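[1] Give me a model of this one.
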Amino acid sequence: MRIMLVVNSIGVGGAERVVSSLANAFAARGHAVCIVTLETKRPALPVSESVQLVELNARKSMGGLLHVITSLRDVVRSFKPDIVHSHMIHSNLVTRLVRCMVPIPRLISTAHNSHDGGWHRVLANRLTHRLADLATNVSSEAVAAYEKRRAVPQGQMLTVHNGIDTRAFHFSQGCREQVRDLLGVGSSTPLILAVGRLEPEKNYPNLLNALSRLPGHLRWRAVIAGTGPLQADLLKLADELRLADRVSFLGVRSDVRNLMNAADVFVLSSNWEGFPMVVGEAMACERLVVATDCGGVAEFTGGLGYLVPPQNPDALASGLAQAIALPRDQARQIGRQARERVQTLFSLDAAVDRWLGLYRGDRIDSARSGDADACAD
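    This is a model prediction of the structure:
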């Protein structure tokens, strides 16, 4: 098939990693693949040389929107895809409008979150919904949230879980020792890792306040990988909470797998999520997970980890304290079980098979029954 994937950019976010991994896997199976990015940014994720990459240089203006729409129309005409698969709200809306201008044999729109913005985005999504052949989201909770907000009609959005590349994300003792040495963290000091954009929905103040409430006798260090508009505020808060000597902000990192190997506990403090890839990647690396119970986190973890209510630093602190204090042999056992769960239910190969079936037009009813089986445990 000729497959076109449309996404905001090939940065370091979860949705971007999904698109990069899918593109490489499709190309490896002999399909012609083109990634179209709305924004022009230096790719931060590995993309196979056999994958065509087109950047549209979007600008935040009405003229910029018209430029992106007409440019994407021209790319569709040139590439002649059998399937166009868009990811995230902006790409979904743009590709639907382009379909009014140029034939697209099959169009799939994938959301990656339970909350994609205010009422205007909800309205735009609902008004353009019928322009896509299939709308999907990355977790059952996210689908339910879309339906509750009336962003899609009831029963007309399908859950398709993201796939984790377990060949890339796995535990390595050698890598662990090397990265901890670079970070200046002793072998016996528990290391807590958080990964994600420094933006409101990730609620890093929740994490910092939780860290400040950990019992005084516990030894620990924490590192946060990511950047964003709240960085200065978070640095100030960490200083006010007297955490500056125990919490390090690492900025944008392309070595997330290495950081996960170095860590003992992976923490997610978000207010809302879709199906956070970083949780599955941490599980694939056999790490303990402490996370707020939002989006598809519970679907991912299946009881293997510590889930706490969002926006509750006391509960998050309790989960972190339990994870840090867990005997090492028990932590290793949970880590092995977590990886087995990801390999069985959320592997990249399984996700690629699922998408290729939907691209070919497999029945949605059979896809729904398969989805239910995946969550039966």
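
[2] When you work out contacts or count neighbours from here on, use the C-alpha atoms and nothing else.
    OK.

[3] Find the helix or strand that the closest residue to F300 other than its chain neighbours is a member of.
    Nearest residue to F300 in three dimensions, chain neighbours excluded: G280, at 6.5 Å (C-alpha to C-alpha, 6 or more residues apart in numbering). Element membership of G280, judged by DSSP states H and E, is helix 277-284.

[4] now swap in F249 and tell me
    strand 247-251.

[5] now that strand, how far from the centre of its chain.
    Chain-centre distance of strand 247-251: 20 Å, with C-alpha atoms, centre = their mean, to the nearest Å.

[6] List the buried residues for that strand?
    247-249, 251 (16 or more other C-alpha atoms under 10 Å).

[7] Start and end of stretch 292-304, how far apart?
    13 Å (C-alpha to C-alpha, to the nearest Å).

[8] all strands of the stretch 1-150 of the chain, in order?
    Along the stretch 1-150 of the chain, counting by DSSP state E, counting those that start in this stretch, strands occupy 2-7, 32-37, 52-55, 83-87, 107-110, 134-137.

[9] For those strands, please prepare a markdown table with the additional fields distance to P309.
    Formatted as a markdown table, those follow (distance: least, C-alpha to C-alpha, whole Å):
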| stretch | distance to P309 |
| --- | --- |
| strand 2-7 | 31 |
| strand 32-37 | 35 |
| strand 52-55 | 39 |
| strand 83-87 | 28 |
| strand 107-110 | 27 |
| strand 134-137 | 22 |
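
[10] Proceed likewise with the subsequent sequence, for comparison:
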Amino acid sequence: MHISTGLDIGGAEIMLERLLTSHPERKDELVIISLQDEGPIGIRLRNQGYQVIALNMAGKLAFPVALWQLTKLLKQIKPDLVQTWMYHADLLGGIAARLAGVRHLIWGIHCSNLPIGRPLTKLVMKAGAAMSGWLPDAIVAVAEVARQNHIGYGYNANKFIVIPNGFAPLSSIPAAQKEATRRELGLKDGQLIIGAVGRNHPDKGQDVLIEALALLPAELNWRCLLVGRDNEPGNVALTKLLERHNLSDKVQLLGLRDDIPVLLNCFDLFCLPSRSEAFPMALGEAMSVGLPCVATDVGDCRELVGDTGLIIPPLSPSLLAKALTTMLCFSADERNQLGQKARERVLGSFSLNVVSQQYDQLYSRIAKQKESADV
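    Below is the predicted model of the structure:
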């Protein structure tokens, strides 16, 4: 059983989806529970034949009600192993699993630092840290930086294993589909397209990117596409920020889209301007389609990118602008060469197949440890 805080579009949720669908022959052995609603990923999994249960956790009594519902479900289903994804699922799913007598429990840490402006999440994390020594059998961190930081937060150091996010080649996009998307977006020939994918949130650094874009040389012919939840014209704060920097006609707000592979193929380069990350799915997917990347040195981004792109310190619009200028001034061949190196690196060193095998090995090790302890 996999228990996730939610199944909306996000790095952890996408990784869960990829992990499950990499072995479709196992779907009858799995149950996926979302503490919140089904979300788009839950709907996609259900449409593919996976059993998805949404608890629709909401309101002042959300925690005790969800704990009761979850414990009841676990007693009915009797899973052999429970793997939880993200802080709230770790805490609630972990307590419910132990109350229901589940023998094997694995937690998942999918961020390096606490999200900005989430006091309740901080309390949940602190409770998880206090219980980490005796509740889970293992804790998966998707990045070495995430492991180190959470040990600093009080998590039990002996429980951790680092398993990065994994990536598979995205489906090839027909040239006609790419051209149709470019026409839909009004992208002009000869215009260099900077793409950034991620929900609008201080952690993701869209404000830093906008400040950097305002510093780009006037003679460069570029356009930037901001993709992800709340990156849309209805976001008043974001549109005002663009107006203040005179970028309203240079930055296009696309909001949440379900055609990310197509959009990635429309970009000339990818930018990840985040203040905080662990092992970002968006960056790895951009690399997997052969995009040269500029990213901030947060989480394990440096480990992911290696020498295939440009890594700069976070919170530095001037250095980000310099890196983007460098990439935009490269010839098309130079960008293509970097992009090909990026693709080879991410699919060679961080393939979904290898990551899936690491999870299988972890499951086997936990089961064997428990069997030995029972003898």
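
[11] Could you quantify their similarity as a TM-score?
    After superposition, the two chains reach a TM-score (TM-score structural alignment, normalised by the length of the second structure) of 0.90; 359 aligned residues with a C-alpha RMSD of 2.2 Å.

[12] on average, how far is the helix holding G280 of the first structure from the matching bit in the second structure?
    Helix 277-284 of the first structure differs from its equivalent in the second structure by a mean of 0.3 Å after superposition (mean C-alpha distance after the TM-score superposition for the first structure).

[13] which residues in the second structure does that helix align to?
    Using TM-score structural alignment, helix 277-284 of the first structure corresponds to residues 281-288 of the second structure.

[14] distance between that stretch and the chain's centre?
    Using C-alpha atoms, centre = their mean, the offset of stretch 281-288 of the second structure from its chain centre is 10 Å.

[15] what's in contact with that stretch?
    11, 14-15, 165, 167-170, 197-198, 264, 270, 272, 292-293, 304, 339, 342-344, 346-347 (C-alpha atoms under 8 Å, 6 or more residues apart in numbering).

[16] Buried ones from the residues you listed, can you make that a PyMOL selection?
    To isolate in PyMOL the members of the contacts of stretch 281-288 of the second structure that are buried, counting by 16+ other C-alpha under 10 Å, one can use:
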select buried, resi 11+14+15+165+167+168+197+198+264+270+272+292+293+304+339+342+343+344+346+347
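
[17] The counterpart of S248 of the second structure in the first structure and S20 of the first structure: what is the separation?
    Aligned by TM-score structural alignment, S248 of the second structure pairs with A244 of the first structure. Distance, A244 of the first structure to S20 of the first structure, by C-alpha to C-alpha: 35 Å.

[18] With N8 of the first structure instead?
    12 Å.

[19] again, but for R213 of the first structure
    Going from R213 of the first structure to S20 of the first structure by C-alpha to C-alpha gives 38 Å.

[20] R257 of the second structure matches what in the first structure?
    Match for R257 of the second structure (TM-score structural alignment): R253.

[21] distance of that match from V7 of the first structure?
    20 Å.

[22] Could you check which of those two has the larger neighbour count?
    In this view R253 of the first structure and V7 are compared by other C-alpha atoms under 10 Å, and V7 has more residues nearby, 26 against 17.

[23] quick one: what's aligned to the more buried one in the second structure?
    With TM-score structural alignment as the criterion, V7 of the first structure matches S4.

[24] contacting residues for its match?
    13, 32-35, 84-86, 89.
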